[in-house]
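Q: Okay, here's the prediction I keep looking at, along with the sequence it came from:
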Amino acid sequence: MDYVLSFFEKKERKSAFILIYAAFAVTFWAYLPYSERLFTLQEDGSVAMTQLIENGASLTTAERLWNLFQTSPQIWGAFLLFGLIPMGIVRFLFREKLSDYGLTLGLWRRTRNLILMTAPLFALTVWLAGPDPAYLQTYPYSPWLLGGFTSFTDGWPFLCAYFGIYLFFYYLSWEFFFRGFVQIGTESTVGYANAVLLGTLISTMAHFGPHAFLETLGAIAGGILWGFFVYRTRSIYAGWLTHATLGIMLDLILLNGFMPR
């Protein structure tokens, strides 16, 4: 029975709780339904843009924003499951500071340098790779990120709103959960390297399903890299901003590559 009792030892309790919650949170998030895709891949290999509305001019700005909100379940699901609930667990169950889980500048010079060195590199990599139809099954998360318009000229205010939501509600929650809650939360039990690998393993599992195979492979490398950033800086901000740069740039490349001219 010793191995059963050791599961409940105080030094193991927090890590066990974190990993059990992570298993449920990632499972629920992964099974959230996807909205209609903005672009669809045709049988002949061409890409068509979905006709979201028949008479778009009749919609008000509020209606367009509401459509943007309700067609982004992956974003709001991440905000709840990876952001709000884990933050509540840290503050009210563990009675610890959020700054202890990476919501701090930490060693800010290292944070700044890592952002300056890697964010442009990620953006350049996505730009050079160009628009890949394999990503259209997943991205953009909401077909309404342009407010239902079919041009950047008309839809840019909604695109800015979408990217703001994406940055703060999705990517900040994502990085807090995998690199803060899971990684930092289990360091004292499993050690620094294994904590990075735990966060990487669980975040990679979150990519199973409709995500492109290369993206899922990239999640392994990204998880290790951003986990190392946290180890070096004691902050999630470097990983947050570089990960967000990658995702936002991907959406822009897809829009630019597949929108009708």
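A: Cool, got the structure.

Q: make it CA atoms for all contacts and neighbour counts henceforth
A: Noted.

Q: Could you give the number of residues near the spatially closest residue to Leu146 that is not a sequence neighbour?
A: Spatial nearest neighbour of Leu146, chain neighbours left out: Gly155 (4.4 Å); criterion: CA to CA, 6 or more residues apart in numbering. Neighbour count of Gly155, defined by other CA atoms under 10 Å: 16.

Q: what helix or strand is Gly155 on?
A: Using DSSP states H and E, the element containing Gly155 is helix 152-165.

Q: Would you mark the buried spots in that helix?
A: Neighbour counts over helix 152-165 (16 or more other CA atoms under 10 Å) mark Gly155, Phe158, Leu159, Ala161, Tyr162, Phe163, Ile165 as buried.

Q: if we look at whatever helix or strand comes next after that helix, which residues are touching it?
A: Using DSSP H and E, the helix or strand that follows helix 152-165 towards the C-terminus is helix 172-175. Residues from elsewhere that reach helix 172-175 (CA atoms under 8 Å, 6 or more residues apart in numbering): Ala78, Phe79, Phe82, Gly83, Leu84, Ile236, Gly239, Trp240.

Q: Surely the last one touches Tyr166?
A: No - using CA atoms under 8 Å, Trp240 and Tyr166 do not qualify as a contacting pair, with a distance of 11.3 Å.

Q: for comparison:
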Amino acid sequence: MSGQELGSNAPPSESSPALQPEARAPVGGLWGEIRDALSGIHIPGALAATVSTVALIVSHHHGNTGSYRRAFGGLIGGQMGEVAPYLYWFGASVALYLLLPLFAAALTPGLKVRQTGIGLGDWRTGLAATAAVLLVFLPIVFVASRMPAFAGHYPLCSGARKAWSLFLVYELAYAAYFVAWEYMYRGYLLFSLEKSMGKMAVFAQMMPFAIIHFGKPEAETFGAIIAGIFLGLLALRTRSFWYGAIIHIAVAVTMDLLTAWGPLTRLSQG
């Protein structure tokens, strides 16, 4: 009987598992695949997505009115004490949604702060679009402010209904909050993703924008999908986030003013 038949001296066949890549330890191949995948990642877009997500998580756990109440409780009393948690929330949002992304953009290889929509861009188109949008939407805001779902929800801070001075302080901080909010979504995130995703970046930034409307009136939450897409396209067209910020501030402050007008005027007259 031959040695090959006995299997004593037979060389391993080409189909032997010992020579097949699948039979080798998968660790090297896996890390190679990870390296290949990471080498194709667009750094500015990846960092912007990560920084924005971190900002949202920190805001959710530490940058809201509940966080203020847990940390500071009744530190500030009186009517101002009712507004203070919201000032904390808006201030934390400015730090997380505006200052943090600006800092990250300044340190990101291949990205400059001026490329994140921080300038006025095509201001003629921006102002014309802003005026047109407000001409359409402010009457809608007027009608919505008469609906119980909106009238009972805005202003978010009930203390802002108790004095014009408190209302003014609250609305100024609210406006700063929207500037920060718009910069993170329609500035830093949108323009960082644009180079790798093109106009699909509009839809990428729309998703978290709509999700953070959870807890608001249902109609407004669904409307955030349309608003997120439109404001994203407007930012790309004008190369600026500012026009979305102006629209957002105008709509939000108008809603607050309309819903708080009755209580504020009655208090001032009394």
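A: Structure received. None of these values were measured; they are calculated from a predicted model.

Q: TM-score for this pair?
A: Superposed pair, TM-score by TM-score structural alignment, normalised by the length of structure 1: 0.75. Supporting alignment: 225 aligned residues with a CA RMSD of 2.7 Å.

Q: ok, which pair from the contacts of helix 172-175 of structure 1 is furthest apart?
A: Using CA to CA, those span at most 18.9 Å, a distance reached by Leu84 and Gly239.

Q: Of those two, which one has the most company?
A: Between Leu84 of structure 1 and Gly239, counting by other CA under 10 Å, Gly239 is the more crowded of the two (28 against 15).

Q: Tell me the spacing between the more buried one and Ser173 of structure 1.
A: Per CA to CA, to the nearest Å, Gly239 of structure 1 is found 12 Å from Ser173 of structure 1.

Q: next one: the helix holding Gly155 of structure 1 to chain centre, how far?
A: Put simply, helix 152-165 of structure 1 sits 18 Å off its chain's centre (CA atoms, centre = their mean, to the nearest Å).

Q: now do stretch 88-106 of structure 1
A: Between the centre of stretch 88-106 of structure 1 and the centre of its chain there are 20 Å (CA atoms, centre = their mean).

Q: Give me the residues contacting that stretch.
A: Contact with stretch 88-106 of structure 1 is made by 14, 87, 111, 176, 179-181, 184-185, 230, 233-237, as judged by CA under 8 Å, 6+ apart.

Q: how about 6 Å then?
A: Gly180, Ile184, Thr233, Arg234, Ser235, Ile236 (CA atoms under 6 Å, 6 or more residues apart in numbering).

Q: Dump these into JSON lines; add neighbour count, distance to Met205 of structure 1 and secondary structure as well.
A: Putting those into JSON lines (neighbours: other CA atoms under 10 Å; distance: CA to CA, whole Å; DSSP: H, G, I helix; E, B strand; the rest coil) gives the following:
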{"residue": "Gly180", "neighbour count": "27", "distance to Met205 of structure 1": "17", "secondary structure": "helix"}
{"residue": "Ile184", "neighbour count": "28", "distance to Met205 of structure 1": "19", "secondary structure": "helix"}
{"residue": "Thr233", "neighbour count": "21", "distance to Met205 of structure 1": "25", "secondary structure": "helix"}
{"residue": "Arg234", "neighbour count": "26", "distance to Met205 of structure 1": "24", "secondary structure": "coil"}
{"residue": "Ser235", "neighbour count": "29", "distance to Met205 of structure 1": "23", "secondary structure": "coil"}
{"residue": "Ile236", "neighbour count": "29", "distance to Met205 of structure 1": "20", "secondary structure": "coil"}
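
Q: Let me have those in JSON lines, extended by distance to Ile20 of structure 1.
A: As requested, the contacts of stretch 88-106 of structure 1 are exported to JSON lines (distance: CA to CA, whole Å):
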{"residue": "Gly180", "distance to Ile20 of structure 1": "16"}
{"residue": "Ile184", "distance to Ile20 of structure 1": "15"}
{"residue": "Thr233", "distance to Ile20 of structure 1": "27"}
{"residue": "Arg234", "distance to Ile20 of structure 1": "24"}
{"residue": "Ser235", "distance to Ile20 of structure 1": "24"}
{"residue": "Ile236", "distance to Ile20 of structure 1": "22"}
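
Q: so which of these comes closest to Ala62 of structure 1?
A: Ile236 (33.5 Å).

Q: With Tyr188 of structure 2 as the reference, measure out to the corresponding residue of structure 2 for the closest one.
A: By TM-score structural alignment, Ile236 of structure 1 lines up with Phe241 in structure 2. Phe241 of structure 2 sits at a distance of 9 Å from Tyr188 of structure 2 (criterion: CA to CA).
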